[in-house]
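A.B. asks: Sequence and predicted model, in that order:
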Amino acid sequence: MTGTLYVVATPIGNLADASARAIEVLRAADVIACEDTRTSRTLLARQGIATRTFALHEHNERSAGARLIAELRAGKAVALITDAGTPALSDPGALLVEAAHREGIRVVPIPGPSAALAAFSASGFASARLLFVGFLPAARAARRKALEAIDERGAVIFYEAPHRVAETVADLAERFGAEREIVIARELTKLFEEIARLKLGQAPAWLEAGPHRQQGEFVLVLGPEQEARDRDLAAGRRVLALLLEVLPASEAARLAARISGAPRRELYRVALERKPGQHSR
């Protein structure tokens, strides 16, 4: 019988964010595949986990993955973690997970911290559409070319390094306009966490307000285009009006959001105004 590959999300800063299930899986695994065994040692030591570790990173993912697949074929339980957050999301791991699927090996996600979703949840952007880009190219010409290829009306999430964040924000403003909103999330869940929502044209001044503002790890959440948001909401209201003739408020709002791309929460609020007394339980 083959083993199981567990894809385990780990804290992005605050070690207290490790879930009980993640700790249980890491403790019970036969081997833990780490992006950097030295970095992961801090979390494992805090939880008293002495499981054997194995390095799997961007430079050895294919060769290390083959060795881990052999362990899985032998019936071992392998836990895959990265330095922080969810594996395979702008981090190593996707090649190992793909190989496990091809071998018919069971893959079990252990959900938890994600810098991208944490930043989006704290953005306040009511967008039914979400594009995750991750890190843009480091070279400015390549970065601008990548941004030109993004034609997304909804929210867009980027990761960025501190020494490039100012240039990237300037490029975003040039590509999407100074009036489009952005959330800058810095050092999420850590001691000096900062989250600011402002217009792209205001973002350079925010970053330059102090040297600490260009230190740490960044998630940038580009807000949805206002015109697109207005169009989606108008379309959603039209669809909702028709669906409310035959469906309860919650179901009508859900389907109208899927059809139009408008935020479900906003459509549900409108539906309740038109059909009072139908709050979900």
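C.D. replies: That came through fine.

A.B. asks: Every contact and neighbour count from this point should use C-alpha atoms.
C.D. replies: Noted.

A.B. asks: quick one: contacts of stretch 227-243?
C.D. replies: 127, 153-154, 252-253, 256-257, 259-263, 267, 270-271 (C-alpha atoms under 8 Å, 6 or more residues apart in numbering).

A.B. asks: Show me what counts as buried in it.
C.D. replies: With burial defined by 16 or more other C-alpha atoms under 10 Å, the residues of stretch 227-243 counted as buried are 229, 232-233, 235-237, 239-241, 243.

A.B. asks: secondary structure element for the residue nearest the centre of the chain?
C.D. replies: Among the residues of the chain, the one closest to the centroid is residue 116, at 2.9 Å (C-alpha atoms, centre = their mean). Secondary structure from DSSP states H and E places residue 116 in helix 115-121.

A.B. asks: How far away from the center of its chain is that helix?
C.D. replies: The chain centre lies 6 Å from the centre of helix 115-121; the measure is C-alpha atoms, centre = their mean, to the nearest Å.

A.B. asks: and the next element down the chain from that helix?
C.D. replies: Using DSSP H and E, the next helix or strand after helix 115-121 towards the C-terminus is strand 130-135.

A.B. asks: Follow the chain on from that following strand and name the next helix or strand.
C.D. replies: The helix or strand immediately downstream of strand 130-135 is helix 140-148, counting by DSSP H and E.

A.B. asks: in that next one, what counts as buried?
C.D. replies: Within helix 140-148, the residues scored as buried using 16+ other C-alpha under 10 Å are 143-144, 147.

A.B. asks: and the buried residues of stretch 227-243, which of them are in strands?
C.D. replies: Using DSSP state E, no member of the buried residues of stretch 227-243 sits in strands.

A.B. asks: Same list (these) but as CSV, adding distance to residue 110.
C.D. replies: Below are those laid out as CSV (distance: C-alpha to C-alpha, whole Å):
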residue, distance to residue 110
229, 33
232, 34
233, 35
235, 37
236, 35
237, 37
239, 37
240, 36
241, 40
243, 37
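
A.B. asks: ok, back up a step: in this structure the residue nearest to the centre of the chain contacts residue 156, no?
C.D. replies: No. In this structure, residue 116 is not within contact of residue 156 by C-alpha atoms under 8 Å, at 9.9 Å.

A.B. asks: next, the one to line up against it:
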Amino acid sequence: MPVKSTLYLIPSPIDGSYNSHQVPLAETERIAHLRVFVVENLKHARRYLRKLLPEVAIDDCTFYEMGKHATPESLSRLWSTMKSGTDAGVISEAGLPGVADPGGSVVSMAHQMGMRVIPLIGPGSIFMALMASGFNGQQFSFHGYLPREGADRSKKIRELESQAHRTGYTQIFMETPFRNNALLDDILKSCGSSTMLCIARAISQADECINTRSIQDWQKSTPNLHKVPVIFLIGKI
């Protein structure tokens, strides 16, 4: 039997800031009644909610952690709460819940239980990078995080380059910010000089910068991406 409660998917910027151009006011009004949240990072979520919903007393809210911090007992209490008709919101550590983060398992369970699932408008760097890259936005593949080991990562990069050239599909991937420079170095060593690479850094932040250039041009002027959120795209123009 379907459950009448609703699970709201709440986007969040990677730095925990809030601006009305990131999450529109109309969207925050839709979730002003929420007092139950499923979060990836408790500290980040509490800080973000204080800015997103300043009228809500955060200490009166109930938080359930997902991902590596989740426990079966905690999630069981969440589903029991929602079965009673209480709405809840999902907040990832950055970006869109369910996209390259553990929120997907929570959403899957909500569907299995017959709950209504509502995604809110907000910062989603993967799609914003694709929009601004100049690459094929009709056909693309998102690969998440590439292998950490140098040889495996270089092999994967060459595979993505080959797929982009052969199929025309844009290849999208990312890395943990403190490993960005190592990944970029491997890209510049592994790809052909004419291959096109888009580096989309700090999307929706004050120092946002998105550029699409050939590997040859990036080799002439290589940016420092250390500890900066970045989306990488390989494609054709």
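C.D. replies: Received the coordinates, thanks. Remember, it's a predicted structure, so these values are computed and weren't measured experimentally.

A.B. asks: coming back round to it: now, the most widely separated pair of the contacts of stretch 227-243 of the first structure?
C.D. replies: 153 and 271 (24.1 Å; C-alpha to C-alpha).

A.B. asks: Compare the two and say which one has the larger neighbour count.
C.D. replies: Taking neighbours as other C-alpha atoms under 10 Å, residue 153 of the first structure and residue 271 compare with residue 271 leading, 24 against 19.

A.B. asks: Which secondary structure state does that one sit in?
C.D. replies: Secondary structure for residue 271 of the first structure, judged by DSSP: H, G, I helix; E, B strand; the rest coil, is helix.

A.B. asks: hang on, isn't it packed against residue 254?
C.D. replies: No. Using C-alpha under 8 Å, residue 271 of the first structure makes no contact with residue 254, being 10.4 Å away.

A.B. asks: hang on, the earlier thing: in the second structure, which residues correspond to the helix holding residue 116 of the first structure?
C.D. replies: Alignment of helix 115-121 of the first structure against the second structure: residues 125-131, by TM-score structural alignment.

A.B. asks: And residue 82 of the first structure, what's its match in the second structure?
C.D. replies: Mapped onto the second structure by TM-score structural alignment, residue 82 of the first structure lines up with residue 92.

A.B. asks: Count the neighbours of the closest residue to that match other than its chain neighbours for me.
C.D. replies: Leaving aside its sequence neighbours, residue 92 of the second structure sits nearest to residue 40 (C-alpha to C-alpha, 6 or more residues apart in numbering; 5.1 Å). Close neighbours of residue 40 of the second structure, defined as other C-alpha under 10 Å, add up to 24.

A.B. asks: Tell me which residue of the first structure lines up with residue 5 of the second structure.
C.D. replies: In the first structure, residue 5 of the second structure lands on residue 3 (TM-score structural alignment).

A.B. asks: Not counting its neighbours along the chain, what's nearest its match?
C.D. replies: In space, residue 3 of the first structure is closest to residue 75, 3.9 Å off (C-alpha to C-alpha, 6+ apart).

A.B. asks: ditto for residue 212 of the second structure
C.D. replies: Residue 212 of the second structure's closest residue in space is residue 198 (C-alpha to C-alpha, 6+ apart), at 4.0 Å.

A.B. asks: and if you look at residue 141 of the second structure?
C.D. replies: Per C-alpha to C-alpha, 6+ apart, closest to residue 141 of the second structure is residue 171, 5.2 Å.

A.B. asks: In the first structure, what range does the helix or strand harbouring the one you found match?
C.D. replies: Following DSSP H and E, one finds residue 171 of the second structure within strand 170-174. Using TM-score structural alignment, strand 170-174 of the second structure lines up with residues 155-159 of the first structure.

A.B. asks: That stretch vs the second structure, average offset?
C.D. replies: For stretch 155-159 of the first structure, the mean deviation from the second structure after alignment is 1.3 Å (mean C-alpha distance after the TM-score superposition for the first structure).

A.B. asks: Mind giving me the packing neighbours of the helix or strand that residue 251 of the first structure is a member of?
C.D. replies: Assigned by DSSP H and E, residue 251 of the first structure falls within helix 249-260. Helices and strands touching helix 249-260 of the first structure, as assessed by 3 or more C-alpha pairs under 8 Å, 6 or more residues apart in numbering; DSSP states H and E, comprise helix 226-243, helix 264-274.

A.B. asks: quick one: the first one to helix 264-274, angle?
C.D. replies: Between helix 226-243 of the first structure and helix 264-274, the angle comes out at 40 degrees (axes from the mean of the first three to the mean of the last three C-alpha atoms, to 10 degrees).

A.B. asks: Could you check how far helix 226-243 of the first structure is from the centre of its chain?
C.D. replies: On C-alpha atoms, centre = their mean, the centre of helix 226-243 of the first structure falls 26 Å from the chain's centre.

A.B. asks: what angle separates that helix from helix 249-260?
C.D. replies: Angle, helix 226-243 of the first structure to helix 249-260, by the same axes, to 10 degrees: 130 degrees.

A.B. asks: does residue 213 of the first structure count as helix, strand or coil?
C.D. replies: helix.

A.B. asks: Need the counterpart of residue 178 of the first structure in the second structure.
C.D. replies: Per TM-score structural alignment, residue 178 of the first structure is aligned with residue 193.

A.B. asks: Now its match: which helix or strand?
C.D. replies: Per DSSP H and E: nothing holds residue 193 of the second structure, as it lies in no helix or strand.

A.B. asks: So it sits against residue 218, correct?
C.D. replies: No. Assessed by C-alpha under 8 Å, residue 193 of the second structure is found out of contact with residue 218, at 9.3 Å.

A.B. asks: who has more neighbours, the two?
C.D. replies: The neighbour count for residue 193 of the second structure versus residue 218, taken as other C-alpha under 10 Å, is higher for residue 218 (19 against 14).
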